[in-house]
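>>> This is the structure alone, sequence omitted:
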């Protein structure tokens, strides 16, 4: 009975992760307690795996029937729809706060405002343009037979961007310790980060060994994704934390979005034999 109850608790946490991070229809009522939020972090890379798989299937299907430019736009739209724009909203709020160049307290107040400011819109538009251009490049090379195996790596990106969210929750202080949705994650432990890392490594291995890419040895790609995520993510998280005195729920979303673009750039550079 105890094992069954534990299994149900972890299943509830998995469902909570999908309901929180995606707009996939999962009609199950979950009581969002602090414990559920903490456990759900373990499943973030798995949620990224499912998002990545759906993106890959969309990209493969659209590239067969459309030229690379409209296909890239639709893949990007699907990417946004899958998350309901949750992380983009965090990116815009973070940009509004940090780029206001106000005091720490004023930045946090600006980020709490539900209205989007000029800097948030500018950063969001530029970010989406960057993502679109990278997707277009990837799909264009795939249609020309120059990077078909690397298209599978598109599915790996959401895995690692969401794993770093778990690492950021654990390793950087929370800027609003007694308020905000992100405060529910305060109890995330090192064990949660390690387990989610193992999930990220396992799902990445599955995609990379399926791709049979000849650009780099498989183990180099796996370690490369991990290294780029950690280095880029830690740099961005440290900068944001220095400005705000910690991270918030909005900044977790911003980190996810920015890391997705960084990893897309890395895939293009791999294909061009720059990395």
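Thanks, I have the structure now. All values reported here derive from a predicted model rather than from experimental measurement.

>>> Only C-alpha atoms from now on, for both contacts and neighbour counts.
Will do.

>>> I'd like to know how far residue 244 sits from residue 176.
10 Å (CA to CA, to the nearest Å).

>>> Which of those two has more residues huddled nearby?
Comparing residue 244 with residue 176 by other CA atoms under 10 Å, the one with more neighbours is residue 244, at 23 against 17.

>>> Which residues are in contact with the more buried one?
98, 104, 105, 107, 108, 175 (CA atoms under 8 Å, 6 or more residues apart in numbering).

>>> ok, for the fifth one, nearest residue in space, not its chain neighbours?
Excluding the flanking residues, the one nearest residue 108 by CA to CA, 6 or more residues apart in numbering is residue 97, at 6.5 Å.

>>> The one you found is in what secondary structure piece?
helix 86-98 (DSSP states H and E).

>>> can you list contacts of that helix?
By CA under 8 Å, 6+ apart, the surrounding residues in contact with helix 86-98 are 21, 106-112, 116-121, 123-124, 240, 243-244, 249-257.

>>> For residue 22, which non-adjacent residue is closest in space?
In space, residue 22 is closest to residue 83, 4.2 Å off (CA to CA, 6+ apart).

>>> Could you report the neighbour count for the one you found?
For residue 83, using other CA under 10 Å, the count is 18.

>>> Sitting in helices, which of the contacts of helix 86-98 do you find?
21, 106-112, 118-121, 123-124, 240, 243-244, 249-257 (DSSP state H).

>>> Can you select the buried ones from those in ChimeraX?
Remark: buried members of those, expressed as a ChimeraX selection using 16 or more other CA atoms under 10 Å:
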select :21,107,108,110,111,119,120,121,123,124,240,243,244,249,250,251,252,253,254,255,256,257
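
>>> First-to-last residue distance for stretch 26-40?
For stretch 26-40, the end-to-end distance is 15 Å (CA to CA).

>>> Which residues belonging to that stretch are considered buried?
36, 37, 38, 39, 40.

>>> Out of these, the closest to residue 220 would be?
Minimum distance to residue 220 across these is 29.3 Å, recorded for residue 40 (CA to CA).

>>> burial of the closest residue to that closest one other than its chain neighbours, as a residue count?
In space, and not counting its chain neighbours, residue 40 is closest to residue 13: 4.4 Å by CA to CA, 6+ apart. Residue 13 has 25 neighbouring residues, counting by other CA under 10 Å.

>>> ok, and here's another one to check against it:
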């Protein structure tokens, strides 16, 4: 229960505070419940979609769904996306070690550069048009299923990324997570993802999409795990390892990719 509350505390704006002294492993154990925190975000998005579609046009509803996602975690992941892209925009000096240090320094800077601002704009634009396609193509029950799963998947992807990655910094919360995430955390988070998907499959997806709904989970799992491995490799090349900002960026990018993949798969399954 303590680690579940920690996951909610770290990833959402829900006013949960875990008191007492915690070991680094206890802190990192919260990663097992990252998908659970994502499910709370997904639930908020789904409820927002239901209310907004009753009152407004689909365009306005899409805007409110994005707003609900941003507010649910205080824009933490989007901030990581901007910082990561600002850091990647640093020009190479020809010295890999110096380049990594400079990129890490840029990520600590509180100001947002042009590249980070463009990344923010493109991420919001892509989410809007992809959600608009979703709302115009599928029934409301299917839309709600996808919205509920979206942040669960994006939070789950960060768990194998932390396990396979290395820490870019010598201190900080990101270092604690990256260095102490275990196979058990991947297993527990994956089990929660599977159970939630099976519930959604039973309630709606299987009735409408049959085998397409079952194979979709296998594809999403493999796709997400590959994305985590690629992120661990890429950040090791560019930053010397993972940072908290990189994990936020991974969460944002994976949401966009899953918003692309899930509708395409379901359309082909009908």
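Everything's here; your move. Just so you know, these numbers come straight off a predicted model, no measurement behind them.

>>> now for the residue nearest to residue 40 of the first structure: what does it line up with in the second structure?
Under the alignment (TM-score structural alignment), residue 13 of the first structure pairs with residue 3 in the second structure.

>>> How about the contacts made by that match?
26, 27, 29, 30, 32, 33.

>>> Save the residues you listed as TSV, and put in distance to residue 67 of the second structure too.
Listed next are the contacts of residue 3 of the second structure as TSV, based on distance: CA to CA, whole Å:
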residue	distance to residue 67 of the second structure
26	32
27	29
29	29
30	26
32	26
33	23
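
>>> how close does the residue nearest to residue 40 of the first structure sit to residue 31 of the first structure?
10 Å.

>>> With residue 194 of the first structure instead?
25 Å.

>>> Just list the residues touching residue 243 of the first structure, thanks.
With CA under 8 Å, 6+ apart, residue 243 of the first structure has these contacts: 98, 104.

>>> what does it align to in the second structure?
Match for residue 243 of the first structure (TM-score structural alignment): residue 238.

>>> and the gap between its match and residue 101 of the second structure?
Residue 238 of the second structure is 10 Å from residue 101 of the second structure, by CA to CA.

>>> Tell me how many other residues crowd whichever residue in the second structure pairs up with residue 193 of the first structure.
Taking TM-score structural alignment, residue 193 of the first structure has residue 186 as its aligned residue in the second structure. Using other CA under 10 Å, residue 186 of the second structure is surrounded by 21 other residues.

>>> Superpose on the first structure and give me the mean offset of the helix or strand containing residue 186 of the second structure.
Using DSSP H and E, residue 186 of the second structure sits in helix 183-200. Its aligned residues in the first structure lie a mean 1.4 Å from helix 183-200 of the second structure after superposition (mean CA distance after the TM-score superposition for the first structure).

>>> And that helix, what does it pack against?
helix 34-55, helix 140-164 (3 or more CA pairs under 8 Å, 6 or more residues apart in numbering; DSSP states H and E).

>>> After the longest one, which helix or strand is next?
Read it as helix 140-164 of the second structure. Helix 140-164 of the second structure is succeeded, C-terminally, by helix 173-180 (DSSP H and E).

>>> what angle do that next one and helix 140-164 make?
Put simply, helix 173-180 of the second structure runs at 80 degrees to helix 140-164, going by axes from the mean of the first three to the mean of the last three CA atoms, to 10 degrees.

>>> Would you mark the buried spots in helix 173-180 of the second structure?
Counting neighbours by 16+ other CA under 10 Å, the buried set in helix 173-180 of the second structure is 174, 175, 176, 177, 178, 179, 180.

>>> what does it rub up against?
24-25, 27-29, 31, 162-163, 165-169, 242-244.

>>> In the second structure, what residue corresponds to residue 89 of the first structure?
For residue 89 of the first structure, the residue aligned by TM-score structural alignment is residue 79.

>>> Now do its match: how many residues are near it, please.
Residue 79 of the second structure - counted by other CA under 10 Å - has 20 other residues nearby.

>>> now do residue 8 of the first structure
Neighbours around residue 8 of the first structure, by other CA under 10 Å: 12.

>>> any idea how far it lies from residue 235 of the first structure?
Counting by CA to CA - residue 8 of the first structure and residue 235 of the first structure are separated by 37 Å.

>>> ok, now residue 132 of the first structure?
Distance from residue 132 of the first structure to residue 235 of the first structure, by CA to CA: 24 Å.

>>> Map residue 48 of the second structure across to the first structure for me.
In the first structure, residue 48 of the second structure lands on residue 58 (TM-score structural alignment).

>>> Show me what counts as buried in stretch 156-174 of the second structure.
156-169, 174.

>>> These: which two are farthest apart?
156 and 169 (22.3 Å).

>>> Let me know the secondary structure of the alignment partner in the first structure of residue 25 of the second structure.
Residue pairing (TM-score structural alignment): residue 25 of the second structure is matched to residue 35 of the first structure. Here residue 35 of the first structure is recorded as helix under DSSP: H, G, I helix; E, B strand; the rest coil.

>>> What lines up with residue 179 of the first structure in the second structure?
Looks like residue 179 of the first structure aligns to residue 171 there (TM-score structural alignment).

>>> From what I see, residue 81 of the first structure and residue 23 are in contact.
Yes - if you go by CA atoms under 8 Å, residue 81 of the first structure and residue 23 touch, sitting 7.3 Å apart.

>>> Give me the spatial nearest neighbour of residue 13 of the second structure, chain neighbours excluded.
Spatial nearest neighbour of residue 13 of the second structure, excluding adjacent residues (CA to CA, 6+ apart): residue 73 at 5.2 Å.
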